[in-house]
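Enquirer: my questions are about this predicted structure, shown below with the sequence.
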Amino acid sequence: MRKIITFLTIITLLVSCKEEVVNKPERLIEKDVMVDIMYDLSVLDAIKYQNPASLDTFKINSRDYIFKKYKIDSAQFAKSNVYYASDYNEYKIMFEQISKRLETNKKSVDSLVKLQKNKKNAIIKKRAKQAKIGRDTTKIE
């Protein structure tokens, strides 16, 4: 009898763990859109900390901008965020997607910066060469 009660208790606990910890909000933001929102917030926060004057110059509040862009409000975002955070594994997958996007974009930006730097160096070398040629011709005359 004791074994049966213990067994039923364990099964009950396992089954109850499958239930949602947080109830699904009425206006839940779709998972893909939530990933986009969190990505955009990450980029804006990075901009804010790398170059604070850039957002202040244009008087941009990153959260307000995101809420307008995705047509959501702060309560809807907060409830959706809590809902997704209640499932650790899914939330982790969402953050991995964001990290991959950030890394991909970082590589793209790095390659553009390198290309821009190479162009700038080529222009500087060209001007230096032209200046040297210009100086050489004035000495000959």
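Expert: Great, that's in hand. Numbering: from 1, shown residues only.
Enquirer: only C-alpha atoms from now on, for both contacts and neighbour counts.
Expert: OK.
Enquirer: could you report the neighbour count for the nearest residue to Tyr84 once chain neighbours are set aside?
Expert: Distance criterion C-alpha to C-alpha, 6 or more residues apart in numbering; nearest residue to Tyr84, sequence neighbours excluded, is Tyr91 at 5.9 Å. Close neighbours of Tyr91, defined as other C-alpha atoms under 10 Å, add up to 18.
Enquirer: isn't Tyr91 right up against Asn81?
Expert: No: contact criterion C-alpha atoms under 8 Å: Tyr91 and Asn81 do not qualify, at 9.1 Å.
Enquirer: off-centre distance for the host helix or strand of Ala128?
Expert: Using DSSP states H and E, Ala128 sits in helix 88-140. Put simply, helix 88-140 sits 22 Å off its chain's centre (C-alpha atoms, centre = their mean, to the nearest Å).
Enquirer: spatially central residue for the protein, please.
Expert: Centroid-nearest residue in the chain: Tyr39, 2.8 Å away (criterion: C-alpha atoms, centre = their mean).
Enquirer: structure two is appended below for comparative analysis:
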Amino acid sequence: MANMKRLFLIIIIISFFSCTSNTIYKKPQDLIPRDTIVSLLTDLYIAGASRDLKNSYFQAKVDYIPLIYNKYKIDSSRFKRSNFYYTTRLDEYQKLLEQVKRNLENYKKKYVDERRIKDSIRRDSIKKLAPKTTIEAPNKTYKKGSGDLLNKRPLQN
């Protein structure tokens, strides 16, 4: 029985160490530089988020990813190789994604600020166009609970 426990323990230890990966991948020849991959991933996240939104031509589910690849003059296979290389270096990739997140937050802040300014300008222009009329309150008062609303009579002084 003790031999079975030792054998079981040895098998567990061997399987534990065999599962860890110490593989270090070579840097691809056409690796996308870090600052470019940050911008590229930022644009890809925006494109992914906008996929279900309708554009100005009322088209939904437009795939903007090929346009982004054209913008950076790369193809999908080069992106996959570079992205795979960066993902094998988790610490570096984590920093890369934090930079992407900061970029997205900056874009959001910029958009919200621009939207606030446009809304403010629109509200001001509506106020300028609105007619300056006032509604005067009636000078007569009515008794409460005097019956039908249509048959109310003014109070006598």
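Expert: Everything's here; your move. It should be emphasised that the depicted structure is a prediction, and the values quoted were computed from it without experimental measurement.
Enquirer: that older thread, got a list of what the equivalent of the residue nearest to the centre of structure 1 over in structure 2 touches?
Expert: When structure 2 is aligned by TM-score structural alignment, Tyr39 of structure 1 is paired with Thr42. If you count contacts by C-alpha atoms under 8 Å, 6 or more residues apart in numbering, Thr42 of structure 2 has them with Val100, Lys101, Asn103, Leu104.
Enquirer: so what does the third one match up with in structure 1?
Expert: Correspondence of Asn103 of structure 2 to structure 1, assessed by TM-score structural alignment: Arg101.
Enquirer: distance of the nearest residue to its match once chain neighbours are set aside from Cys17 of structure 1?
Expert: Ranked by C-alpha to C-alpha, 6+ apart and with sequence neighbours excluded, the top spatial neighbour of Arg101 of structure 1 is Tyr39, at 7.9 Å. Noted for Tyr39 of structure 1: a distance of 30 Å to Cys17 of structure 1, by C-alpha to C-alpha, to the nearest Å.
Enquirer: picking that back up, and the helix holding Ala128 of structure 1, what does it pack onto?
Expert: On a contact count with 3 or more C-alpha pairs under 8 Å, 6 or more residues apart in numbering; DSSP states H and E, helix 88-140 of structure 1 meets helix 31-50, helix 74-85.
Enquirer: thinking again about what came up before, what lines up against the residue nearest to Tyr84 of structure 1 once you look at structure 2?
Expert: By TM-score structural alignment, Tyr91 of structure 1 lines up with Tyr93.
Enquirer: likewise Ile66 of structure 1?
Expert: In structure 2, Ile66 of structure 1 lands on Ile68 (TM-score structural alignment).
Enquirer: superposed on structure 1, what's the mean shift for the host helix or strand of that match?
Expert: According to DSSP H and E, Ile68 of structure 2 maps onto helix 65-71. Compared with structure 1 after fitting, helix 65-71 of structure 2 deviates on average by 1.2 Å (mean C-alpha distance after the TM-score superposition for structure 1).
Enquirer: buried residues, that helix. List them.
Expert: Ile65, Ile68, Tyr69 (16 or more other C-alpha atoms under 10 Å).
Enquirer: measure the first one to Tyr72 of structure 2 for me?
Expert: Using C-alpha to C-alpha, Ile65 of structure 2 is found at 11 Å from Tyr72 of structure 2.
Enquirer: how far away is Lys71 of structure 2 from Asn55 of structure 2?
Expert: For Lys71 of structure 2, the distance to Asn55 of structure 2 (C-alpha to C-alpha) stands at 19 Å.
Enquirer: likewise Glu98 of structure 2?
Expert: Noted for Glu98 of structure 2: a distance of 28 Å to Asn55 of structure 2, by C-alpha to C-alpha.
Enquirer: same check, this time on Pro131 of structure 2
Expert: 35 Å.
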